[in-house]
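# no letters, just coordinates:
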């Protein structure tokens, strides 16, 4: 019998399911000292994420501080009365003798943004773009772009400014704040019911208020996979509730994947406007085989599933790939680079070639390549000293996915910073998850990270989501809960706006900033891959700033 849970926004069921999933014998969880630090009001604190079964006493004992000190550092949490809750971030005072030496840091130029002037978007041409890319991005013909900008030839120059008439841009999805209780959706305007617009392929894009969706993922698996996927599911339920508040109802069917078996029929998938999941590339391939060509299948979490776009026109990759992060880092360096700066690409001499090196060569950005073997690295400091400039910023890329090598480079760069060299390291966000890298070193080398996921806790929409999630599930939302909301909200929103053939509109929808991810899709292979990434900069004062 198929393991099927059918819902029409049944939030109560989610609470009972999650309660059952977490039932277990009590065992105290060991406390690991956090590597993340932050500066608040001139004082330095550890940022500790509370794990299941950790107590305030056990946390304070591990950090060598008193309960009163921690409570004073977190007055808004009222820890003495409320205790600790899983996934809550609490500040732990750092003893004065534990503070590190401050180092100089280069001033980073702001990320390029599209400016709007007198009814035109001013687009700055990236090194990897041509006029056809810009045409697809905004849904405007090449001829119209050439006409507006007085261009005689299609060839564009890097950093050239191009005017895009706002009135000609294809309509983008609009998203309510997430805490509205109004029934009139900002996603659905006052167009007459049944009104359609035609594409070049004569597809109908009638808006829909009644949606049908499927989520496929392991929910009854053991920890951590089962609990992570349940968090994703709970975030998805809140997205469906927000759509309901906007006047859009959703019939949702949830299928539990057990030991790689996807228990769903082609007939059920063909009824769905959106199919989200499964998680792994292998299970996604199985689902695509079951679905045929009609049903759109969304990959919600696996970065490596992007290869499935080859041969599957109905496949959509939601997480931005590592190659997309690489391209963004190169674009970021190209924008930040000033006269007197130097760009250095460091790689492992006997290691696997990284895609980043190839993309860097294609970019035509002037740079110096340097490689060494981690086992014979005595000359690295002297080599880097001879290579680096003293007149500007040394902008560094590490072209390696070997954690041990990346750690060695970061350690050496940290020594260069203490030797008064101005350094800025550009890296994919996974460097932040490497266990052997001291986070203080990432601050010292002024890490510029490009990430598929990043939560801005100052964002009002994020704050509203946190309050709602805590109230409903009595827990802190994990990264998986945020992703569940973002993926479900975006793709069901697209189906509501453009109807059954919403997938055809993806390349024309403008960048959408969700809670923790940005979505902007481009055709790749036969399917669609997300190009949206977020940027974060680690400062020497232990600040972590999102660059918009």
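Ah, there it is. Note that the structure is predicted; figures quoted are calculated from it, not measured.

# please count neighbours and contacts with C-alpha atoms only from this point.
Fine.

# just the strands in the stretch 201-350 of the chain please.
210-217, 249-256, 274-276, 297-299, 315-317, 342-348 (DSSP state E, counting those that start in this stretch).

# got the buried residues for the third one?
Right, strand 274-276. 274-276 (16 or more other C-alpha atoms under 10 Å).

# what is the burial count for residue 437?
A count of neighbours around residue 437, defined by other C-alpha atoms under 10 Å, yields 19.

# re earlier: out of the strands of the stretch 201-350 of the chain, which comes closest to residue 369?
strand 342-348 (4.9 Å; C-alpha to C-alpha).

# for the closest one, packing partners?
strand 368-372, strand 394-399 (3 or more C-alpha pairs under 8 Å, 6 or more residues apart in numbering; DSSP states H and E).

# pasting the second one now:
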């Protein structure tokens, strides 16, 4: 009776303030910032920081923010809203001319295009112009009673689950309640869709299973609650919080049934200072530690390997090899698959010489997602250690999703596209974004004592902004009509100093004119040419390799340059087996497969190998170092910075 009285008292005490200030959750979408969110809700940025102090350190996609949406702390609604018009900057346009054209102040334009506080308008750049419009009449909704707001969900799928009532106690959180009843926060929110902010005395729906350890609120300062994000794994969490996977299991008995998104875990209060999920592609000190796994072989169990590639055997007519030869000649993806496969077989032979036996199963995916799903559904994958392939992004994601619940690693061999996150998906080829990030780190760390000049066209404004933030003293050259003239550069060069010129463009005319001009100026100045993205424009026949060599061209790369002397033994063995020299896809198949087999032979599993051997591995043309990817799964962050010398040899940059 006394307990019921206390609950009623709390209910009376908290119902009144509940209507003075209301809140809602906002899920952060791609491209949103704290500023844009504050504008959408007509509140100050400080209002968001007040309820979400961690937002000062940045916000992430799918992160939930508490937004005050009514009450005395909110500003009164304005009688105007802001629309925006996207404007592509034309030649000779200025902030002044745009302010006159659109009848807005220069400060207003800068307010919604913050890069303009530190740099001038760039031709081809797209900016947002604020345009006022009258607000539509607000549709006011009657306030719901606390009973209506807390009634159970009407979703029939949720109603079929057994639930019970729970009265919220002071200081209880969704994390604590979800953990107490063995639920995820999402499941708790699904049962109570109208409850955005918990108040003591509220009655909510919960599950019926109560964990033996009922940590409703953690008072031990060494630990706190953490909600598992999509595609996080025990391995990535152990790295994030600097504890072993076994320790996480002991702290969270519910993990015996597996880890899932939304689960609430008890974790150490302090995170591993070397782990930064917001910049998982940052420089990693383990990349300085090269390891040779051939001397660490201890697991001699036969490795179960599956190779899934698009061979398109369905196009072979009965008893007709000539037809398939035509397919090979006409379809690049088939040629790549066969070359890669030949490298895989060479790696299996090498592994066998080291005492590693492999059972290889090969499947033709037909470059079709349905076929990939069919292969997995109709064959036994229970004992498979690793799947290599499929070749392209979409089929790889299907394979990873089908095998995720069995935690079978799926290794994509060649794609550099950002992929949907699955906790068992390994992207062995760094993305273009990662290559650019590594090159930016390299430039920033070596910029001291250099005169930095940045040549970037309008399409490259994003990387130009990144460079300007990292290199505040850099000078800029803007191409005119896709042309870079000598006189635009010469006045910025410094005699007696190393001049680093960073060229960012995929336009052949810009690259050609800039490299030609720099080559002429290099007679009188010390010039080094760099780029964060060696795209096809640099490979054009119009671009002189002699010019690039004279300019000591630096660029990021996934692979080392093909070197006959380094790979002589492999080439001889390959020629003896196939009658032709290997290409880069054959070398990639060899390097990737041998790395996987050595990792499996030196640990209990692929995941275990990362904990035992945190350094990087390197073979003929590729190196591997997998880290948790921000989107889920793992990505190889081992990247080469290469330098083209004047004699046209390519070496690792110093």
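Happy to help now that I have it. What you see is a predicted model; the values in this text were computed from it and never measured.

# ok, back up a step: export the strands of the stretch 201-350 of the first structure to CSV and tack on distance to residue 465 of the first structure?
Output for those, formatted as CSV (distance: least, C-alpha to C-alpha, whole Å):
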stretch, distance to residue 465 of the first structure
strand 210-217, 21
strand 249-256, 20
strand 274-276, 21
strand 297-299, 23
strand 315-317, 24
strand 342-348, 40
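
# and these: which comes nearest residue 504 of the first structure?
strand 315-317 (11.2 Å).

# who's in contact with the helix ranked longest in the second structure?
The helix that spans the most residues within the second structure, counting by DSSP state H, is helix 332-353. Identification of contacts with helix 332-353 of the second structure by C-alpha atoms under 8 Å, 6 or more residues apart in numbering yields 309-312, 327-329, 357-358, 391, 574, 582-583, 585-591, 593-594, 597-598.

# among those residues, the buried ones, what's the PyMOL command?
For the buried members of those, the matching PyMOL selection, counting by 16+ other C-alpha under 10 Å, is:
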select buried, resi 309+310+311+312+327+328+357+358+391+574+582+585+586+587+588+589+590+591+593+594+597+598
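
# wait, is residue 542 of the second structure part of a strand?
No: using DSSP: H, G, I helix; E, B strand; the rest coil, the secondary structure at residue 542 of the second structure is coil, not a strand.

# which position in the first structure aligns with it?
In the first structure, the residue paired with residue 542 of the second structure is residue 436, using TM-score structural alignment.

# look up how far residue 223 of the first structure lies from the closest residue to its match other than its chain neighbours.
Closest residue to residue 436 of the first structure apart from its sequence neighbours, by C-alpha to C-alpha, 6 or more residues apart in numbering: residue 407 at 6.8 Å. Per C-alpha to C-alpha, to the nearest Å, residue 407 of the first structure is found 29 Å from residue 223 of the first structure.

# and if you look at residue 502 of the first structure?
35 Å.

# one step back: nearest to residue 79 of the first structure, out of the helices and strands packed on strand 342-348 of the first structure?
The nearest among those, by C-alpha to C-alpha, is strand 394-399 at 41.9 Å.

# average offset of that closest one relative to the second structure?
If you overlay the two and look at strand 394-399 of the first structure, the average distance to its match in the second structure is 1.7 Å (mean C-alpha distance after the TM-score superposition for the first structure).
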